[in-house]
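Enquirer: Provided below are the primary sequence and the corresponding predicted coordinates.
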Amino acid sequence: MLLIIVGTALAWLFGLQSPDAIIASLSDAGFNPPQFHIDSFIEGLPHALPYLASAVPLGLANYVFDLENIESADAACDSYPTRKIMMVNGCASMLGAFMGNPFPVTVYVGHAAYKEMGASIGYTLFNGVIMFFVCLLGLGALLLSLIPGAAIAPILVYIGIVTANQVVRETPKLEVPAIFVCLFPWIGYWALSLFKNTLATAGTNAQEVGIEALAAKGIYYQGMVGLGNGAPLASLLWGCMVVFAINNTPLRAVVAALVAAGLALVGFIHANGVGFAQPESMMFVYSYLMMATLFGVKHFYNLKESASEPVSQPQPITPATKATEAV
């Protein structure tokens, strides 16, 4: 709260906020009670079908985020029933869709950070009540005109630092490399988003500029597309394969690699959109299949090695042995 107050005061002091924005935001204020829009929902279904290509991967990513945040809370010694949380999120998202809300519900990140700040269930309840009244009265634009985004950013940075610290602290030492492997798809996603937004600001795109021209300047656009698209799912699967390899459980790594190959085959990861056996996706499919084969070979090698090890025979129990065990 202190960060928001100081940041807001500095923004107004240095003229970064405009009083005109407050006046303009008041036009959105008013009583806006939630209403059911089932007819609009049904009418909009045909128009929504083309967007399933992005909605389905986003839904899967949202599912992963929920699990990650539940696990984060559990690592902070606060266990919650996963099934109930996922059911509430799903039902709330469906109810919101019938009431005109296009945004799915998810478990918000930062449980460990809020706990370190001394927050408890009352903090979450207070936030929910405040956000309900802000939306009910149409005050969202007013708050954004009063409080600059730069004043809120330090809170998100703090949450990220605490969460990253928790991940490294709670992860077994041998499995720490998996954390950094999981970061690679996210770095690609960040670079891809930044590059696309830059080109869009200039009124162009990568195809118009030319993939080869970009590569000549050291910008490998296709690499960013392959690495960044589907980052939530790709990072999870990469981390699984690394952990399974470290713990010498190659059969599980085979399953993870095959799942990754299946997702790449339908364009959920490493592709610009959903589509079956897209040319740009097939090299990832083949790569995952080769990895699955490699892990499969390691699994059979482990079996062969275990079979060749001599089996120790149990020693016969004699009166002398019993006496020794008793001592």
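Expert: Received it, and whenever you're ready, just let me know what you need.

Enquirer: drop to CA atoms for contacts and neighbour counts, all remaining ones
Expert: Will do.

Enquirer: what about the closest residue to L265 other than its chain neighbours, helix or strand, and which?
Expert: Once flanking residues are discounted, L265 sits nearest to A277: 5.1 Å by Cα to Cα, 6 or more residues apart in numbering. For A277, there is no host helix or strand (DSSP states H and E).

Enquirer: what's downstream of the host helix or strand of A113, the next helix or strand?
Expert: Assessed by DSSP H and E, A113 sits inside helix 111-116. For helix 111-116, the following helix or strand on the C-terminal side (DSSP H and E) is helix 121-136.

Enquirer: Show me what the longest helix seen in the chain is packed up against.
Expert: Counting by DSSP state H, the longest helix found in the chain is helix 279-308. Counting contacts by 3 or more Cα pairs under 8 Å, 6 or more residues apart in numbering; DSSP states H and E, helix 279-308 packs against helix 250-265.

Enquirer: circling back to that earlier point, report the angle between the longest helix of the chain and helix 250-265.
Expert: 170 degrees (axes from the mean of the first three to the mean of the last three Cα atoms, to 10 degrees).

Enquirer: All the helices of the stretch 51-200 of the chain, in order from the start?
Expert: Secondary structure of the stretch 51-200 of the chain (DSSP state H, counting those that start in this stretch): helices at 52-75, 82-98, 111-116, 121-136, 140-146, 149-170, 176-201.

Enquirer: And for F284, nearest residue in space, chain neighbours not counted?
Expert: A264 (6.5 Å).

Enquirer: List the residues that contact the one you found.
Expert: H270, A271, S281, M282, F284, V285 (Cα atoms under 8 Å, 6 or more residues apart in numbering).

Enquirer: Quick check: which element contains the residue nearest to the first one when sequence neighbours are not counted?
Expert: Spelled out, that is H270. Excluding the flanking residues, the one nearest H270 by Cα to Cα, 6+ apart is G226, at 4.1 Å. Assigned by DSSP H and E, G226 falls within helix 221-228.

Enquirer: okay, pairing it with this:
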Amino acid sequence: MNNTAPKLWSPGDWNALFGFGTNILVNLLTLTALLRYVVKLPDDIVFGRILPATGLMLFLSTGYYAWLAYQLAKRENRDTVCALPSGVSVPHMFVVVFVIMLPIAAASGDPIHGWEAGLTWVFVQSFVLMLGGFVAPWVKRITPRAALLGALAGVSITFIAMKPALDMYLDPVIGLVCFAILLASWFGGVRYWRGIPAGLVAIAVGALIAWGGLALGRDFGGMDPDALGTSLASFGFSLPIPALGHVFGGFEYLGVILVTAIPFGIYDLVEAMDNVESAEAGGDRFPTTRVITADGVVSLVGCLLGNPFINAVYIGHPGWKAIGGRIGYSAATGVMVLILSWCGLVALLMALIPVVAIAPILLYIGLLIGAQAFQETPRAHAPAVVLALIPQIAAWGKLMIDNALAAAGTHAGAIGIDTLAGTGVLYRGLELLGGGAILSSLVLAALVACIIDRAHARAGAFALAGAVLTFFGFMHSEAIGVAVHPSIATAYLLVAGGMFVLARQTATRPIDLAHAALEAAD
């Protein structure tokens, strides 16, 4: 056997670096804007404390997953292994800001208190991940792939792909042109001059259109020359420093924090498990426990240094692998983030690059993950995949309604749930189906996949799990408790009973299981 060491860098890593790197950059720009303009933290905290800690966390995460990929490539003696992408969890970025940091900052009159509560929130979630990592392999082993990939596809289509798709049409001259540049290369195989990565070409063309249009009196991309000059003030070298006092300072809000930290910790656990399954479907099998516990460990390190955002394995492994990403792109992205965050360059990039030029990269990832859910599962399980999308669509729809009403200074309760229903907006239905959507998607899709396979006992077990999770508020709810939705929990119990009865009948009157297996594998 040839035991030569795997290559640390491949030509395709350039493509993945500019694709994944710009994805990470967008998230850094977004969280910076949230901290400065929503929580209203002072710039010395944002650029001098939080971003350096975030940068170190991302450097540790991307470096670790590059090392895992290197070990896998070495063990299997192949050069096609792609490292898992990772970074700040995007859904949780908004949750911790709008559900934890902003309300506490407003109630206390001090944004520093909001920051401290965010640190405590991540502290709790980190331990949920580290402990849950030892349970995840068992869950992954018994759950149909259609449920794991379907739940992931739902997140990808709604919370990853929809916003960039909408942004593209709000600024189509840049958005559609950049999208076409990426599609021609990453789907169509077009090679640009001297092999320049498509992501870099898209960013360069987008910036050229934006600044060129501004020079001609046209506003493409919303560029602001004054912001470019102001961004230079953030230059300066800042190292992360311990923030233990701030972490434990947030414990006075522990009651409020636990309501969301534990459910979202479980959300991260399931999503990471889905992403590991997605990578395995793409040919790279990583150890689930080590992946999930690593997320918890690096999140804890970042938290103790002042970063109020959780780390997560990202959706997108098949996409980066498809464009040639291997080992080096992950580690190189970590180095890039470290330089940007420690040297105060994030604000400059915020002012220099039009965000709409980067948005098509996220849409591309949404397309890949959505397609994979159908391509890498048995054709007979397609209904289960479609069902897995629906709770995520409900969660996304509710979020859009909530945000719109909040912008108008009101909320659904003030308008009246019945009034909304009278106009065709079934807000209560969106709330119930979309609450805990990642778990709802997983359980419902697993239930359907098992029924399709005539595995009625397993279907009953998933329905029973749905009853327990719903009873305690982990599914169909946005807060944990006891007897949160007893009617829905009872419905799952009845379904579980029916499935167990069917399983018993099947045992006494066997069906043609061989035929069923062939149908499922078709």
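Expert: Now that the structure is in, tell me what you want to look at. All of these numbers come straight from a predicted model, not from anything done at the bench.

Enquirer: Now compute the TM-score of the two chains, please.
Expert: Here the TM-score for the pair of chains, by TM-score structural alignment, normalised by the length of structure 1, is 0.89; 305 aligned residues with a Cα RMSD of 1.6 Å.

Enquirer: Max pairwise distance over the contacts of A264 of structure 1: which two?
Expert: The largest separation in the contacts of A264 of structure 1, counting by Cα to Cα, is between A271 and V285 at 11.3 Å.

Enquirer: And those two? Which one has more around it.
Expert: A271 (25 against 22; other Cα atoms under 10 Å).

Enquirer: coming back round to it: ok, so what distance separates the aligned residue in structure 2 for the residue nearest to F284 of structure 1 from P263 of structure 2?
Expert: Residue correspondence to structure 2 (TM-score structural alignment): A264 of structure 1 is matched to T470. Relative to P263 of structure 2, T470 of structure 2 is positioned 12 Å away (criterion: Cα to Cα, to the nearest Å).

Enquirer: And R504 of structure 2, by the same measure?
Expert: 34 Å.

Enquirer: Between these two, which is the more surrounded one?
Expert: Using other Cα under 10 Å, the more surrounded residue of R504 of structure 2 and P263 is P263, with 22 against 14.

Enquirer: can you tell me which residues contact the aligned partner of that one in structure 1?
Expert: Using TM-score structural alignment as the criterion, P263 of structure 2 maps onto P57 of structure 1. Counting by Cα under 8 Å, 6+ apart, P57 of structure 1 touches G230, F268.

Enquirer: Check M273 of structure 2 too.
Expert: A136, P137, K140, L148, T288, I292.

Enquirer: So the last one sits against L131, correct?
Expert: By that I understand I292 of structure 2. No. In this structure, I292 of structure 2 is not within contact of L131 by Cα atoms under 8 Å, at 9.0 Å.

Enquirer: With neighbour numbers in mind, choose between these two.
Expert: I292 (29 against 15).

Enquirer: so what's the corresponding residue of structure 1 for that one closest to, chain neighbours aside?
Expert: Aligned by TM-score structural alignment, I292 of structure 2 pairs with M86 of structure 1. Spatially, and ignoring its direct neighbours in sequence, M86 of structure 1 is nearest to D66 (7.5 Å; Cα to Cα, 6+ apart).

Enquirer: and that neighbour, what pairs with it in structure 2?
Expert: In structure 2, D66 of structure 1 lands on A272 (TM-score structural alignment).

Enquirer: Identify the residues contacting its match.
Expert: So A272 of structure 2 contacts V291, I292, A312, V313, Y314 (Cα under 8 Å, 6+ apart).

Enquirer: Count the residues that sit near A153 of structure 2.
Expert: 32.

Enquirer: Likewise for W67 of structure 2?
Expert: Neighbours of W67 of structure 2 using other Cα under 10 Å come to 18.

Enquirer: any idea which element it lies in?
Expert: Per DSSP H and E: W67 of structure 2 is located in helix 51-76.

Enquirer: Read off where that helix ends up in structure 1.
Expert: So helix 51-76 of structure 2 sits over no part of structure 1, by TM-score structural alignment.

Enquirer: And that helix, what's buried?
Expert: 51-74 (16 or more other Cα atoms under 10 Å).

Enquirer: What of stretch 159-173 of structure 1?
Expert: Quick answer for stretch 159-173 of structure 1 (16+ other Cα under 10 Å): I159, V162, T163, Q166.

Enquirer: wait, which of these is closest to T124 of structure 1?
Expert: Distances from T124 of structure 1 to these, taken by Cα to Cα, are shortest for I159, at 15.1 Å.

Enquirer: what sits against that closest one?
Expert: For I159 of structure 1, the contacting residues are V109, G110, A113, Y114, by Cα under 8 Å, 6+ apart.
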